[in-house]
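> All I have is the shape, not the residue letters:
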């Protein structure tokens, strides 16, 4: 199984791109389905029913390595391609699972516009500020780690074409 990571800041289009890849018959896993919250000591926690921004700011969104590995293994045939689409605080510890990392880059104005559209009550102004403040540093870290930058303002169809061409992924007919 060939596995690729598509990552980017919140609002960069990771989930939308995953949908477009699946529509083309390619395995694309939304890593949000595999992530969990943990407290400052690293203990997994179950969020309360009424998660708010203060709770989110006091906890970390992380991936569980075994869950990511299992999702890759279960996603298709051994010679196929799987895209894992998402972001987590600890994703840097799992980059070795991926043949290549694609980074959806987004500038501050485009990210602000997309975050303004987010209607989730959990995306409080404080959470949006934390997301905006971390954008440049996250992108720089991923690029330094060898991620392939992709313009997140391109259409999802165009982005799907680009990543599929770059990995030469066979598609189901």
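Looks like it arrived, so ask away. Keep in mind it's a predicted model, so treat the numbers as computed, not measured. Residues are numbered from 1 along each chain as shown.

> C-alpha from now on. contacts and neighbour counts both.
Fine.

> Is residue 114 in a helix, a strand, or coil?
Secondary structure for residue 114, judged by DSSP: H, G, I helix; E, B strand; the rest coil, is helix.

> burial measure for it, as a count.
14 (other CA atoms under 10 Å).

> I figured it hits residue 11, correct?
Yes: the pair residue 114 / residue 11 is scored as a contact, 5.6 Å apart, by CA atoms under 8 Å.

> try it against this one:
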């Protein structure tokens, strides 16, 4: 069955979208939790919130009855791209990202000046890398959460139909 990674910058709407997919009864995993991610050190010795590789491999290798939607943005996610049928970049213009981050209540990340500076750096440096490796880009400032979810469900259904051929 189809597996789809939803990635993007902070404030792009990944958690909201994965919540909508889960509310529809679909297998939808937000990897921004201790169950799926852990603190590590990058090459420079800085803290890095990465996927727990054994758990991710087990999740992606497991047989499924329907599509699997996974959301996250981790430095080691590229190691798993070959396990996904599609990599979807969820994006939005920088002012929209910053407004969403300032207004959200369920996630404290991005509230401090240091974190906001890091977000600006990630949009400039990381987002182009994500864009280059994504199969599809969806602008979450253009589509509603329902429309985004509909598009991803259709993408999962197309993959299922394709695999039956």
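Noted; the coordinates are in hand. All of these numbers come straight from a predicted model, not from anything done at the bench.

> hmm, back to that, could you pull out the residues contacting both of residue 114 and residue 11 of structure 1?
Counting by CA atoms under 8 Å, 6 or more residues apart in numbering, residue 114 of structure 1 and residue 11 have no common neighbour.

> Okay, helices next: where are they in structure 2?
Taking DSSP state H, the helices of structure 2 run over residues 14-23, 53-61, 94-103, 113-133, 145-164.

> Quick one: closest of those to residue 36 of structure 2.
helix 53-61 (6.6 Å; CA to CA).

> So for structure 1, the centremost residue is which one?
In structure 1, the residue lying closest to the centroid (CA atoms, centre = their mean) is residue 86, at 1.4 Å.

> Just give me the match in structure 2 for that residue.
Matched across to structure 2, residue 86 of structure 1 falls on residue 72, judged by TM-score structural alignment.

> Now that its match has come up, it's in contact with residue 10, right?
No: counting by CA under 8 Å, residue 72 of structure 2 does not reach residue 10; the two are 9.6 Å apart.

> for the helices of structure 2, which one ends up most surrounded?
Of all the helices of structure 2, helix 14-23 has the most neighbours on average by mean count of other CA atoms under 10 Å, namely a mean of 19.

> so how far is that helix off the chain centroid?
Distance, stretch centre to chain centre, for helix 14-23 of structure 2: 10 Å (CA atoms, centre = their mean, to the nearest Å).

> Nearest residue to residue 31 of structure 1 in space, ignoring adjacent ones along the chain?
Excluding its sequence neighbours, the residue lying closest to residue 31 of structure 1 (CA to CA, 6 or more residues apart in numbering) is residue 86, at 4.9 Å.

> That neighbour and residue 124 of structure 1, how far apart?
Note on residue 86 of structure 1: its distance to residue 124 of structure 1, by CA to CA, to the nearest Å, is 20 Å.

> same question, residue 145 of structure 1
Separation of residue 145 of structure 1 from residue 124 of structure 1 (CA to CA): 30 Å.

> Check residue 29 of structure 1 too.
26 Å.

> out of the two, which sits in the busier spot?
More neighbours surround residue 29 than the other of residue 29 of structure 1 and residue 124, with 24 against 16 (other CA under 10 Å).

> show me the contacts for the more buried one.
Applying CA under 8 Å, 6+ apart, the residues near residue 29 of structure 1 are 18, 71, 75, 82-85.

> Equivalent analysis for residue 5 of structure 1, please.
Residues counted as contacts of residue 5 of structure 1 (CA under 8 Å, 6+ apart) are 83-86, 95, 98, 100-102.

> right, and out of the residues you listed, which lies closest to residue 131 of structure 1?
Out of these, the member with the shortest distance to residue 131 of structure 1 (by CA to CA) is residue 86, at 14.2 Å.

> Quick check: nearest residue in space to residue 42 of structure 2, chain neighbours excluded?
Nearest non-adjacent residue to residue 42 of structure 2, counting by CA to CA, 6+ apart: residue 48, 5.8 Å away.
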